[in-house]
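Novice: Need a 3D model of the sequence below.
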Amino acid sequence: MAVHEALRSAPARRKTGARHPANPGAVFPAMEGKIRSLSGRSLIAVMCIGQVGNLLPHVTLSANLAQHLMPAWGLSAAEGGLMASGYAFGYMLAVPVLTTLTDRIDARLVLLWGSIVSGLATAAFGMFAQGFWSGTAIWSLAGLGFAGAYMPGLKALTDRLPAGDTSRAVTLYTSSFSVGVGLSFLVAQLIADRWGWRTAFLVTGFGPVAMVGACLLIDPRRPVPKAGRLLNFAPVFANREALGYILGYGAHCFELYGIRTWLVGFWTFVVAHQGAPAWLSPVVLSFCFAVISMPASILGNEAALKFGRHRAITIVMIASACVALVIGLNATAPAWLLALLLLLYGLTVPADSGALTAGMSAAAASEHRGATLALHSTVGFGLSAVGAWGTGAALDAAGGPQSATGWLLAFIVLAAGIALGPLALLWARSGADGGRKRTIKRAGLERL
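Specialist: Alright, predicted model coming up:
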């Protein structure tokens, strides 16, 4: 499939006497060689490592919600889900401005400050959160910081790559998300079980330091100046192909954030009712669930490149909905069977992620790439918030986290959410086909 050329902004040109040098190597001479060497594979590797660090705080709350925070603060499943949704809500509020801003200033600067805010807010949760309201407020601030870190990081990466490298680079970057989430699950639970949940937040808050370091190692790039309003999404809404991928990404995020928020809670239910080997703890299962997402996302994108994005994504989404329903209907099955089903779910849930983001990036007009990324993230994380809260509300409505019926309804909600993705792609494809037919018809009339 053709991949549209990514924005490649010329290096920033400073006027004589400018207060900030164009090359950070001028300030840090020892770093100059390293900065120049960061291109191609080395740039992708550094950005992926920074991304993993930025994600260390990502599920610290979800990992400790069912076992630590809900009992400590007396929260219902809906309240716990809403508090977890605060992260996605803060992200959703900030990402339109911060990502669209990367069409006007170097995405590296947005990435740098977003990473700093994310880390500080995570540490602040460990120090100051005292209940539902303070926890939700602080966690929303952490999500706001991450809004300046995830998609601006993708923009900072694609701005520095030739067009032919963007599809696989985007997939590697989005797939490293899974490694970061896996480490977040692992580190947050191990530290909380040993030293308490507050320490877990303090430690994971240091993760974004990795991306701060990455920002200092990449060269500055300033986008070509453009006129018009900052938050101008009209061209994005007019791009039906990109919009289809964006809506599909929203369905993906609904399912992904819903299961990530409640995975530990579900496995805690399984262990309490069916029993499980000591080694198959919530820590191990959640880590494996997250880590296998990376190869799943990469393979999903490769399949999309080979067989067509719409076809591959649709098959993955339908398969994921089916697996969710099977898990919900068998919530009281033996632990070994549920573990296998969850690992299968861990493959289907993220397998469409890289293809959706790469498809959106390819379909975006180069001059509106920042705005397209902004809407992509806004829709995705907005529905992430709905997914975490909606799954918790379903649990409460059908008996709570200790009820098999509650988990059945929760997985039905997840299946229904992802099932909307193929409908969005079908809508986008039908519009594109209609547009092509009208173009051909007009061309024929003009020849007459």
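Novice: hey, let's count contacts and neighbours off CA atoms from now on
Specialist: Fine.
Novice: mind checking the longest helix of this structure?
Specialist: Criterion DSSP state H: the longest helix present in the chain is helix 404-447.
Novice: For the residue most central in space within the chain, what is the enclosing helix or strand?
Specialist: When CA atoms, centre = their mean is applied to the chain, the residue found nearest the centroid is Phe177 (6.7 Å). Using DSSP states H and E, Phe177 falls within helix 166-195.
Novice: For that helix, list every residue counted as buried.
Specialist: Across helix 166-195, burial judged by 16 or more other CA atoms under 10 Å covers 166-192.
Novice: Second chain to compare with the first, below:
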Amino acid sequence: MDKSAIFAVFFARILLYTPFFTVAGCIPVLIEEWKISATQASFIVSGFFLTYAFSLLGFSWLSDQIGAKRSVSISALVTALTCTAFAFCAKDFTTTLIFYGLIGLSQGGVYTPLIVLFRENTPAPYLGTAIGWLVASTSIGYAASIALTGLSVGISGWRLAFLTTGLPPMVGAVILLVAIKAVPNVVLQKVPGNGLWQELRGNDSARQLLGGYTAHNWELLGLWAWAPALLTASYVVTGETTAIATQLSAHFITLLHLVGAVAAYTMGRLSDRFGRRTILIWVTSIATGFSFSVGWLVELTPYVVAGFVIVYSFFAIGDSPVLTTATAERIEPSCLGAVFAVRSLSGFLAGAISPVVVGSVIDVLRAGDYNDTLVWGMAISTLGFGGLMAVLFATRLPDHPRN
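Specialist: Modelled structure (predicted):
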């Protein structure tokens, strides 16, 4: 793919991902206005991640059957429709759970099949950089999601937030379809005796990368789901109302995801230069340290808390393009889609569970009338167990592509 097509995909995915953190950005307001618990709020977010996991599974499998380009096209069109439905029809816990889940079910094809499309059409020396751009567009889409949510909540509440984040994917879908129009649709022939399970059994790199991605998602998606509420809690401690605190935290969460885009591009490029395994070990180790410490800082000034959370997120997402590039390089092309399907399912199942674990810890400790430091310190520390496993899988990754 040439640079103009890559940048068009980059911009399209920003628009397609604007609903991704709408509910997470609204959690404090929704808890107050809908009279729901933190666990119930986290169920909406986790329901989205769960359906997204199955969407990634389905579209990754589909890309092996009908080609990556067709899978991307189908997903983009369905995403535009479901996001529009969410914008106009989600109005309470039940309808939001349903329509937000449908968005997750439709979006998988604008991620993993696009990785396959990049692998098929990008020279190997530049693959890490290209996938870095792809992951960076996701982070900027997340930033746009949080920014629009925070701005809308401040102006008119959650209803406007659902509208302003649910409508841009229609435009994004059109741009993406135009960007990949000239790219060929390739359906690879299966290699006899080299299916999914044979690949996982015989390729140690595949197993370690699969485990590493699953652990990575536990930590990263749990952080992203609860970082807005953590910063909101920090502002509330200083005396701000929940609505104002939510709006203020949104500014920092927007910056968090913009910095995440820099991390994705930077780490992807560094891994081209210094090797995938080396970068993975460093970034996972640093992120794990933050997982076990940042929640305990909630009662410090919000600006200090926000700074630590932003740096934390930089390293928590830094391994994402490296894991993805290493997987694309070390897997037999004819079953790459199937491996991405299994990876996506395991990763986003973990990412669906971890926010509920965090929310449950918060509810249990608040019921016991514990202070905010203990509540948030213990809750966010649960993400560190995923980080520890990510470090373990990174250290066990073979130096050579296939082992």
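Novice: Any chance you could compute the TM-score here?
Specialist: Here the superposed chains carry a TM-score of 0.89, computed using TM-score structural alignment, normalised by the length of the second structure; 394 aligned residues with a CA RMSD of 2.7 Å.
Novice: quick one on the thing from earlier: I'd like the distance from the longest helix of the first structure to the chain centre, please.
Specialist: Distance, stretch centre to chain centre, for helix 404-447 of the first structure: 22 Å (CA atoms, centre = their mean, to the nearest Å).
Novice: any idea how far Ala404 of the first structure is from Pro223 of the first structure?
Specialist: 53 Å (CA to CA, to the nearest Å).
Novice: quick one: which of these two has more around it?
Specialist: Taking neighbours as other CA atoms under 10 Å, Ala404 of the first structure and Pro223 compare with Ala404 leading, 22 against 19.
Novice: and that one, how far is that from Tyr87 of the first structure?
Specialist: For Ala404 of the first structure relative to Tyr87 of the first structure (CA to CA), the value is 28 Å.
Novice: that older thread, wait, the residue nearest to the centre of the first structure sits on Gly53?
Specialist: No: in terms of CA atoms under 8 Å, Phe177 of the first structure does not count as a neighbour of Gly53; the distance is 9.7 Å.
Novice: After superposing, tell me the mean distance of the helix holding Phe177 of the first structure to the second structure.
Specialist: Following the fit onto the second structure, the mean deviation recorded for helix 166-195 of the first structure is 1.3 Å by mean CA distance after the TM-score superposition for the first structure.
Novice: What span of the second structure is the following helix or strand past that helix aligned with?
Specialist: Where DSSP H and E defines the elements, the next helix or strand beyond helix 166-195 of the first structure is helix 197-204. Residues 158-165 of the second structure are matched to helix 197-204 of the first structure when aligned by TM-score structural alignment.
Novice: Report the distance from that stretch to the chain centre.
Specialist: That offset, for stretch 158-165 of the second structure, works out to 20 Å (CA atoms, centre = their mean).
Novice: who's in contact with that stretch?
Specialist: Applying CA atoms under 8 Å, 6 or more residues apart in numbering, the contact partners of stretch 158-165 of the second structure are 18-19, 22, 26, 29-30, 86-88, 90-91, 145, 148-153.
Novice: Recalculate using a threshold of 7 Å.
Specialist: Residues outside stretch 158-165 of the second structure that contact it (CA atoms under 7 Å, 6 or more residues apart in numbering): 18-19, 22, 26, 87-88, 145, 148-149, 152-153.
Novice: what's the answer for stretch 353-369 of the second structure, then?
Specialist: 38-39, 42-43, 46, 218, 222, 225, 375-376, 379-380, 382.
Novice: so which of those comes closest to Leu345 of the second structure?
Specialist: Trp218 (12.2 Å; CA to CA).
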